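Student: fold the stuff below for me.
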Amino acid sequence: MSKITEALQKAAKEREERLRQQQEDKVPPPSKEVPSQSINKKGPPRALPTVPLSPPSITGLDPHLVTYFEPHSPASEQYRLIRTNIQSLNAKNSPHTLVISSSTYGEGKTITAINLAIIMAQDINKPILLIDGDIWKPQVYQYLNLTPKAGLADFLTDNISLESILLPTKINNLTVLPGSKAVSNPSSLLESAKMKHLLTEIKSRFEYIIIDTAPVLAVTDAGIIARETDGVLLVIKANATKREVIQRAQSVLAETKAEILGYVLTHVEHPIPDFIYRHL
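Tutor: Model (predicted):
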């Protein structure tokens, strides 16, 4: 065997020995500490609870539902602030049946209603009902990816049960009463005795009821429903809805004896001073 071959074999053995030593060095020595599960405890160790980093996936939910997808985001905290303010309006008799409306379409009332309902269902941990009371343009079912067979107008016009139109969702504690078919006389349906009886029944079954209605200045529906509830949250699109339009909506609601509980400003690009929130 040549000296070159011997040198190569020797180098290979030395390299293998170094690699083996490096692998041994990576293995930590046995710990002498007492396992945390056995400290001051008796009996078999218990599995530690797991905390989900994100909500379980629900197929088809609209990404604008930030209170579901990002429950701890700044946007969700604003909805949580609205919820807190609603509960503190009257400690002994806080509003439990709320209309969410706007002056006109396109201000974000439906998204506001759904996000508020979700945050209430998450935080209060009691049954919450979200009603799509916008018979003209029902959209709640689309945002939540629901497939209703019947809805509010069907219940008010046909002989069907309330149970047949209530849709449970995959969001804990949240139930939806969807909108439905177009009808020729929605205003008369909403002020019917059957509608009043419906509101009375659901008030006894749900902790909070959130009702998305048609815009105040579009039709009379919001005022009709609002006078049978605890009040209205009026949604206003920042830098878009004119003061005169808001004042007209306020006047319409005042004529129906509906109480405006507060205002929700949407599409805000800059921080809102705290004193504005204190008016809610």
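
Student: every contact and neighbour count from this point should use C-alpha atoms.
Tutor: Noted.

Student: what's the neighbour count on Ile131?
Tutor: Using other C-alpha atoms under 10 Å, Ile131 is surrounded by 25 other residues.

Student: tell me the SS of it?
Tutor: Under DSSP: H, G, I helix; E, B strand; the rest coil, the three-state class of Ile131 is strand.

Student: so it touches Ile211, yeah?
Tutor: Yes - contact status for Ile131 versus Ile211: in contact at 4.7 Å, counting by C-alpha atoms under 8 Å.

Student: centroid residue for this structure?
Tutor: Closest residue to the average C-alpha location of the chain: Ile118 at 2.5 Å, with C-alpha atoms, centre = their mean.

Student: following up with a second sequence; could you model it the same way so I can compare the two?
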Amino acid sequence: MSETCNHDCGSCSANCASRQEPQSFLEKPNPHSRIRKIIGVVSGKGGVGKSLVTSLLAATMQRRGHQSAVMDADITGPSIPKVFGIHGMAYGNEDGILPAVSSTGIQIMSVNLMLDNEETPVIWRGPILAGMVKQFYGEVIWSDVDFMFVDMPPGTGDVPLTVFQSLPLDGIVVVTSPQELVSMIVAKAVNMANMMNIPVLGVVENMSYLECPDCGKRIEVFGHSKLDEVAAEKGLDILARLPINPQFASLCDAGRIEDFEGEWMTKAAEKLEGLLEK
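Tutor: Prediction:
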């Protein structure tokens, strides 16, 4: 390299680090896997129902004839197996780890399926948590999956960063609630996605309202939603507004989320189906 090279003069060697392509951190899937689209489900804070939305998306797409899968990347707070009524441990063969399969055929992998006791706390540091996510992608055999939904832990820590860098995400869905914090919650998730060049497919608002069982009136339990303003400001689609529904909550507690009969996720499903045409 020329002593006077400033990396813009064209005189530096082709081997100069400034001319080389950025390093890719993408993990390779199991050779026996086939995954068409990978969707991350994220939130800027905890407690907004991210795992619920992940499960609903998977159940909805499965019901519409698309093979779905859920990777539970919320390693320290896994809840996906319980929602689908799956217990016990995963097993494997010489080709890799086999995911559990729900009653309707949804493929699922979670750290709870790798513990002797599902109530054992996962007390691991960041690098180990991130390594488990990579293992779920690279060592599990995901068979003919149309949509894999990745239930990510809240925030912008090690595990979300690992998912953004290691998995070839086709987009993210942001989950929020109708409280005043919504602007900050959405902004954090959207800004991180933009920094990582991941498309934001839209926003799902959970706990949006309560419907009176007698008159059908919608009651805004947490006050008037600010989502319309925030979505317009960020240029985002509102994919769904989920109600507070005691019957639906009971189905989740019983591990029967696939029995839900609501059409709340129709717009989100149509948006996802559009990805298959690209």
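
Student: superposing both, give me the TM-score.
Tutor: After superposition, the two chains reach a TM-score of 0.52 (TM-score structural alignment, normalised by the length of the second structure), with 172 aligned residues with a C-alpha RMSD of 3.4 Å.

Student: for the counterpart of Asn197 of the second structure in the first structure, give me its contacts.
Tutor: Applying TM-score structural alignment, one finds that Asn197 of the second structure aligns to Lys257 in the first structure. Lys257 of the first structure is in contact with Gly223, Arg227, counting by C-alpha atoms under 8 Å, 6 or more residues apart in numbering.

Student: repeat that for 7 Å
Tutor: Shown in contact with Lys257 of the first structure (C-alpha atoms under 7 Å, 6 or more residues apart in numbering): Arg227.

Student: and what of Ser187 of the first structure?
Tutor: Applying C-alpha under 7 Å, 6+ apart to Ser187 of the first structure gives the contacts Thr220, Asp221.

Student: any idea how many residues pack against the aligned residue in the first structure for Met148 of the second structure?
Tutor: Mapped onto the first structure by TM-score structural alignment, Met148 of the second structure lines up with Ile209. Using other C-alpha under 10 Å, Ile209 of the first structure has 25 other residues around it.

Student: secondary structure element for Ile209 of the first structure, which one?
Tutor: strand 208-213 (DSSP states H and E).

Student: show me what that strand is packed up against.
Tutor: strand 97-102, helix 109-124, strand 128-133 (3 or more C-alpha pairs under 7 Å, 6 or more residues apart in numbering; DSSP states H and E).

Student: how far away from the center of its chain is whichever helix or strand comes after that strand?
Tutor: Sequence order places helix 221-226 as the next helix or strand after strand 208-213 of the first structure, per DSSP H and E. For helix 221-226 of the first structure, the separation from the chain centroid amounts to 23 Å (computed by C-alpha atoms, centre = their mean, to the nearest Å).

Student: so where is helix 221-226 of the first structure in the second structure?
Tutor: Under TM-score structural alignment, the match for helix 221-226 of the first structure in the second structure covers residues 159-164.

Student: helix/strand/coil for Pro81 of the second structure?
Tutor: Per three-state DSSP, the secondary structure class of Pro81 of the second structure is helix.

Student: and the strands in the stretch 151-280 of the first structure?
Tutor: For the stretch 151-280 of the first structure, the strands defined by DSSP state E, counting those that start in this stretch occupy 167-168, 174-177, 208-213, 231-237, 260-266.

Student: of all those, which lies closest to Phe69 of the first structure?
Tutor: Closest of those to Phe69 of the first structure is strand 174-177, at 15.3 Å (criterion: C-alpha to C-alpha).

Student: matching residues in the second structure for the closest one?
Tutor: Counting by TM-score structural alignment, strand 174-177 of the first structure pairs with residues 106-109 of the second structure.

Student: distance between the ends of stretch 96-116 of the first structure?
Tutor: 13 Å (C-alpha to C-alpha, to the nearest Å).

Student: which part of the second structure matches it?
Tutor: Here stretch 96-116 of the first structure aligns to the second structure at residues 37-57, judged by TM-score structural alignment.

Student: show me what counts as buried in that stretch.
Tutor: Neighbour counts over stretch 37-57 of the second structure (16 or more other C-alpha atoms under 10 Å) mark 37-45, 48-57 as buried.
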